[in-house]
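J.: Task: produce atomic coordinates for the following.
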Amino acid sequence: MICGVDEAGKGSVLGPLVVAAVAVPSEDALDDLGVKDSKLLSPKERERLYPLIRKRCRVATVRIDAREIDAIRAEMTLNSAVARAHAQVIAKLSPARAYVDACDVNCFRYAEMVKNNLDLVCEIVSEHHADEKFPVVSAASIIAKVTRDRAIATLSRKYGEIGSGYPSDPVTIRFLTTWIDEHKTPPPIARKSWKTVGTILAKKSQSSLLDF
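T.: Here you go, the predicted structure:
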């Protein structure tokens, strides 16, 4: 049994980080599905593949919400937290080998970070852009992305239009700015430890001082 591991939402300022692992009996088990890195697929195609992957493969996910991310970052780096989450989904599936998308500039160091969080014997193959190189990691990227997109859709129904949740999204920044204007504090779904939130708060504070 081998598995692929990937995550979605690592750089997002709103919403959860989702880590997913997909396990298959052989390297070619997904060849006929035509899986690709989730970023190369349309939302419609990801949604089409999602149930097919879940039906054919063993799947494990871990969701880390914004508040938990802030708490974790007080104790460790985000890369360390992701490595721990990668190990958690691997442990749920107990494969002989796991392909992981490296979250560190040094992929060998990242493999060791994952291993150090594992209690089982598992070969860790850590590579950059693994979601483009290994179909089983592509499948994991699809599961992670669809799971997170659905979580963002749920949050949008509760909080209004929040965009993608990423700092590069003007809709997300507009939501954050408006919320902080009205409530004087970031929304519960924001990662308060992110520089994006700190910058908006600093601008608001500066504006208040100027008004005074």
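
J.: When you work out contacts or count neighbours from here on, use the C-alpha atoms and nothing else.
T.: OK.

J.: and stretch 113-126, which residues are buried?
T.: Neighbour-count burial for stretch 113-126, counted by 16 or more other Cα atoms under 10 Å, picks out 113, 114, 115, 117, 118, 122, 124, 125, 126.

J.: Same question for stretch 36-55.
T.: 36, 37, 38, 46, 47, 49, 50, 53.

J.: just checking, which of these belong to strands?
T.: Per DSSP state E, strands hold no members of these.

J.: contacts for stretch 180-187?
T.: 176, 179, 192, 197, 201, 204 (Cα atoms under 8 Å, 6 or more residues apart in numbering).

J.: Could you list which of the buried residues of stretch 36-55 belong to helices?
T.: Using DSSP state H, the members of the buried residues of stretch 36-55 that fall in helices are 46, 47, 49, 50, 53.

J.: Let's compare: structure for the following, please.
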Amino acid sequence: MICGVDEAGKGSVLGPLVVAAVAVPSENALDGLRVRDSKAVSPKERERLYPLIRKRCRVATIRLDAQDIDAIRTEMTLNAAMARTHARAIDKLSPSCAYVDACDVNSFRYAEMVKGNLVRECEIISEHHADVKFPVVSAASIIAKVTRDRVIATLAKKYGDIGSGYPADPVTIRFLETWIGEHGSPPPIARRSWKTISAMLAKRTQRSLMDF
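T.: Take a look at the predicted model:
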């Protein structure tokens, strides 16, 4: 059994981070699906592939909400948290070998970080752009992306248009600025430990002092 692991939402300022692991007897199990890195696949195609991957493969997902991430970051770096979460996803499937998308500039160091968090023994192959190089990681990328996108859609029904949740998204920034302006603090779905949020709060405080 081999496994691929990837995540969606790591750099997002709003919403969850989702880690997905996909396990198959061999990469031949994905033949015919034409899986690719989720960023290279349209939303419609990702939704089409999602149930097909789940039907052919064993799948495990872990969701970390904004409050979870903020709490974790008081204890460890984000890379350390990613290694721990990747290991948790791998342990759920008990493969003999797992391919992971390296979350550290040093891919070998990241492999050791993941290994150090495993409960069950497993060979870890850590590479940058693994979601492009290995179909099983591409499949995990699609599962993670679709899972997160569905959560974002649910949050949008409650909070209004929040965009993609990423700092580079003008819709997300506009939502955050409006919310903080009206409520004086970030929404519950925001990662308070992110520089984007601290900068907005500092800007608001500065304006208040100037008004005073």
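
J.: re the thing from before, among the contacts of stretch 180-187 of structure 1, name the buried ones.
T.: By 16+ other Cα under 10 Å, these give 176, 192, 197, 201, 204 as buried.

J.: mind listing the helices for structure 2?
T.: Using DSSP H, helices in structure 2 cover 43-56, 66-72, 78-93, 107-115, 130-133, 135-159, 170-183, 195-211.

J.: Out of the ones you listed, which gets nearest to residue 11 of structure 2?
T.: helix 78-93 (10.0 Å; Cα to Cα).

J.: Would you work out how far apart the start and end of stretch 125-135 of structure 2 are?
T.: 14 Å (Cα to Cα, to the nearest Å).

J.: Could you check how far residue 146 of structure 1 is from residue 139 of structure 1?
T.: 11 Å.

J.: no, scratch that, I was asking about residue 2 of structure 1
T.: 12 Å.

J.: do the same with residue 97 of structure 1
T.: From residue 97 of structure 1 to residue 139 of structure 1 the distance is 16 Å (Cα to Cα).

J.: Between those two, which has more neighbouring residues?
T.: Taking other Cα atoms under 10 Å, residue 97 of structure 1 and residue 139 do not tie; residue 139 has more neighbours (35 against 17).

J.: The more buried one touches residue 33, doesn't it?
T.: No: when contacts are counted by Cα atoms under 8 Å, residue 139 of structure 1 is not listed as touching residue 33 (9.5 Å).

J.: ok, and what's touching stretch 135-146 of structure 1?
T.: Against stretch 135-146 of structure 1 from outside (Cα under 8 Å, 6+ apart): 3-9, 18-24, 27, 30-31, 35-38, 46-47, 49-50, 53, 61, 99-101, 130-132.

J.: and if you look at stretch 81-97 of structure 1?
T.: 1-3, 5-6, 19-21, 23, 58-62, 72-73, 98, 100, 103, 110, 113-115, 117-125.

J.: So which of those residues belong to strands?
T.: 2-3, 5-6, 19-21, 23, 58-62, 98, 100, 123-125.

J.: Check the residues you listed for burial and list the buried ones.
T.: Of these, these count as buried by 16+ other Cα under 10 Å: 2-3, 5-6, 19-21, 23, 59-62, 98, 100, 124-125.

J.: thinking again about what came up before, spatially, which two of the buried ones among the contacts of stretch 180-187 of structure 1 are the most separated?
T.: Maximum distance among these (Cα to Cα): 14.9 Å, for 192 and 204.

J.: The nearest residue to residue 166 of structure 1 once chain neighbours are set aside: what's it in contact with?
T.: Leaving aside its chain neighbours, residue 166 of structure 1 sits nearest to residue 12 (4.3 Å; criterion: Cα to Cα, 6 or more residues apart in numbering). Residue 12 of structure 1 is in contact with 165, 166, 167, counting by Cα under 8 Å, 6+ apart.

J.: separation between the counterpart of residue 44 of structure 2 in structure 1 and residue 76 of structure 1?
T.: Using TM-score structural alignment, the equivalent of residue 44 of structure 2 in structure 1 is residue 44. Using Cα to Cα, residue 44 of structure 1 is found at 36 Å from residue 76 of structure 1.

J.: If anything else comes up later, I'll come back, but that's it for now.
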